[in-house]
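Asker: this one's structure only:
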């Protein structure tokens, strides 16, 4: 009986070891696969960052567009931004995953770049880096969608220049207000309370940054966005707007 007891103990230990091994295998990550993915991302990002002289772009002072704004007195909840992102752009076929929009602040805000017809301009993501394919002479707009009942501030820069005051970009500069469940389009460099000069892709030497007192051609080819939460009351009436066609109703009289 003693020998049988010992044999049972040994078999039980072998069984526990086998179960433990299966659990480890199930929860462990394949190091070869992880290394391969990281290597591919690094290679793609290096390729994207290698921009030939004839591929480089800047953003020039384009046509004047009517754009009305009013000033409001709102305070930031914190000096620390909720989120920020940089998008590099050039007339280049970028590598990476094509995305329709960039998710900011844990999905609270969607950021996309569109043309004059509100069509998305291709953005490519590699890791945490974003790249935009543009072409000379093409106008574009920065579009932000608020998916919450809260109010945010958008501080944006193009080629290292603040889009509102035309000076050197800084996170501490004032921005645009993005109201609850609404969208905001920044169409160009602000000229006055009633007009902007449209963002238009150009050669770096023709960019606004290269031809202004507060910009530099060295910063051409980059778009920056910083998001702050504002101290504004949440509106009970601020409900999401259905942007799509409503479903058909076979009995419209019975609402």
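Answerer: All right, it came through fine. All values derive from a computational prediction rather than experimental measurement. Residues are numbered from 1 along each chain as shown.
Asker: C-alpha only now, for contacts and for neighbours.
Answerer: Noted.
Asker: What is the burial count for residue 124?
Answerer: Here the neighbour count serves as a burial measure; for residue 124 (other Cα atoms under 10 Å) it reads 23.
Asker: Which residues are in contact with it?
Answerer: Taking Cα atoms under 8 Å, 6 or more residues apart in numbering as the contact definition, residue 124 lies against 94, 95, 96, 97, 98, 99, 130, 131, 132.
Asker: between those residues, which has the most around it?
Answerer: With neighbours defined as other Cα under 10 Å, the most crowded of the contacts of residue 124 is residue 131; it has 28 neighbours.
Asker: so which strand or helix has that residue?
Answerer: Using DSSP states H and E, the secondary-structure element containing residue 131 is strand 129-133.
Asker: next helix or strand past that strand?
Answerer: strand 139-146.
Asker: which of the residues in that following strand are buried?
Answerer: Counting neighbours by 16 or more other Cα atoms under 10 Å, one finds that the buried residues in strand 139-146 are 139, 140, 141, 142, 143, 144, 145, 146.
Asker: Included below, for side-by-side comparison, is a second structure:
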């Protein structure tokens, strides 16, 4: 089965894409059918993306007390709220996925300093950018003044970043391959394109070969996004919109390759290529 997605090409400079699966009809931000959209060229160059389980700090909690924790109005730690509107134009372009499933997925967990210490054992400081999907992409989380402090959990290998309540952040993704790829991203279990439950089947952003693209927020129209902003758990978009905080604290990424990627690589092949 072919999975066809709509590639949204930036109007000014860089470009990215938003996917439309052949099994899921795209919707606009009010719930009515419409085509997919993509961010603007002028801006700086997700296993299911839904994190179906609990965060590590919840693992020791008995199942009969989980609901009490999730509904606790004073639940500590960070989540993502609905921030200021940011200009971001998009246009459409077709993209055919190489397969139904992604070429690779990854996740970055986030919290404040105290929350991260409670969730991890012996966290080790690491570089802010990490490779994913077999090296197809490199990605990280940026704050207002550069990449956020990043850590790797001892033993488990999970990645974490620390942030501060009220601060905005963005997701930066670099395509390290020779072909255009599609990335489907989620924040707190919600798709960044429509703010609804995240899924592989949803449309994503397209990123050209060796291009870097930044996702600044939840898309609200074909010309703007609501910036990602660290908030309290109860003040999060997930809680305010859906009353669900089970998946707060994680950012997901799923990477899809193009069905025509091999042809693109062959077009760029050289008869007398220099040694790397």
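Answerer: Received, thanks. For clarity, every value in this text was computed on a predicted model and none was experimentally measured.
Asker: can you list the residues that contact the strand holding residue 131 of the first structure?
Answerer: 45, 48, 86-94, 121-125.
Asker: which of the residues you listed lies closest to residue 16 of the first structure?
Answerer: The shortest approach to residue 16 of the first structure among those belongs to residue 125, at 44.4 Å (Cα to Cα).
Asker: Check the second structure and tell me which residue is nearest its centre.
Answerer: Against the mean C-alpha coordinate of the second structure, by Cα atoms, centre = their mean, the closest residue is residue 185 at 2.8 Å.
Asker: Looking for the alignment partner of that residue in the first structure.
Answerer: For residue 185 of the second structure, the aligned position in the first structure is residue 156, judged by TM-score structural alignment.
Asker: Kindly report the same for residue 246 of the second structure.
Answerer: Counting by TM-score structural alignment, residue 246 of the second structure corresponds to residue 218 in the first structure.
Asker: From residue 160 of the first structure, how far out is that match?
Answerer: 9 Å (Cα to Cα, to the nearest Å).
Asker: Between these two, tell me which one has more neighbours.
Answerer: Comparing residue 218 of the first structure with residue 160 by neighbour count (other Cα under 10 Å), the higher total belongs to residue 160, at 24 against 13.
Asker: residues touching that one, list them.
Answerer: Neighbouring residues of residue 160 of the first structure by Cα under 8 Å, 6+ apart: 168, 169, 209, 215, 216, 219, 220, 222, 223, 224.
Asker: What lines up with the second one in the second structure?
Answerer: The equivalent of residue 169 of the first structure in the second structure is residue 198 (alignment by TM-score structural alignment).
Asker: right, and its match touches residue 188 too?
Answerer: No: assessed by Cα atoms under 8 Å, residue 198 of the second structure is found out of contact with residue 188, at 9.0 Å.
Asker: Give me the more crowded residue out of these two.
Answerer: Ranked by neighbour count (other Cα under 10 Å), residue 198 of the second structure and residue 188 place residue 188 first, with 30 against 24.
Asker: could you pull out the helices for the second structure?
Answerer: 66-70, 113-119, 237-242, 261-267 (DSSP state H).
Asker: so the strand holding residue 131 of the first structure matches what in the second structure?
Answerer: Applying TM-score structural alignment, one finds that strand 129-133 of the first structure aligns to the residue range 158-162 of the second structure.
Asker: Same question for stretch 62-74 of the first structure.
Answerer: Residues 83-95 of the second structure are the counterpart of stretch 62-74 of the first structure, counting by TM-score structural alignment.
Asker: for the matching stretch, how far is the first residue from the last?
Answerer: Start to finish, the residues bounding stretch 83-95 of the second structure are 30 Å apart (Cα to Cα).
Asker: buried residues in it?
Answerer: Applying a neighbour-count criterion of 16+ other Cα under 10 Å, the buried positions in stretch 83-95 of the second structure are 83, 85, 86, 87, 88, 89, 90, 91, 92, 93, 94, 95.
Asker: Sort out for me which of those residues are in strands.
Answerer: The members of the buried residues of stretch 83-95 of the second structure that map onto strands under DSSP state E are 83, 85, 86, 87, 94, 95.
Asker: what's the average distance of the strand holding residue 131 of the first structure to the second structure?
Answerer: Once fitted to the second structure, strand 129-133 of the first structure is off its aligned match by 1.1 Å on average (mean Cα distance after the TM-score superposition for the first structure).
Asker: distance of residue 153 of the first structure from residue 218 of the first structure?
Answerer: In this structure, residue 153 of the first structure lies at 27 Å from residue 218 of the first structure, with Cα to Cα as the measure.
Asker: What of residue 104 of the first structure?
Answerer: 27 Å.
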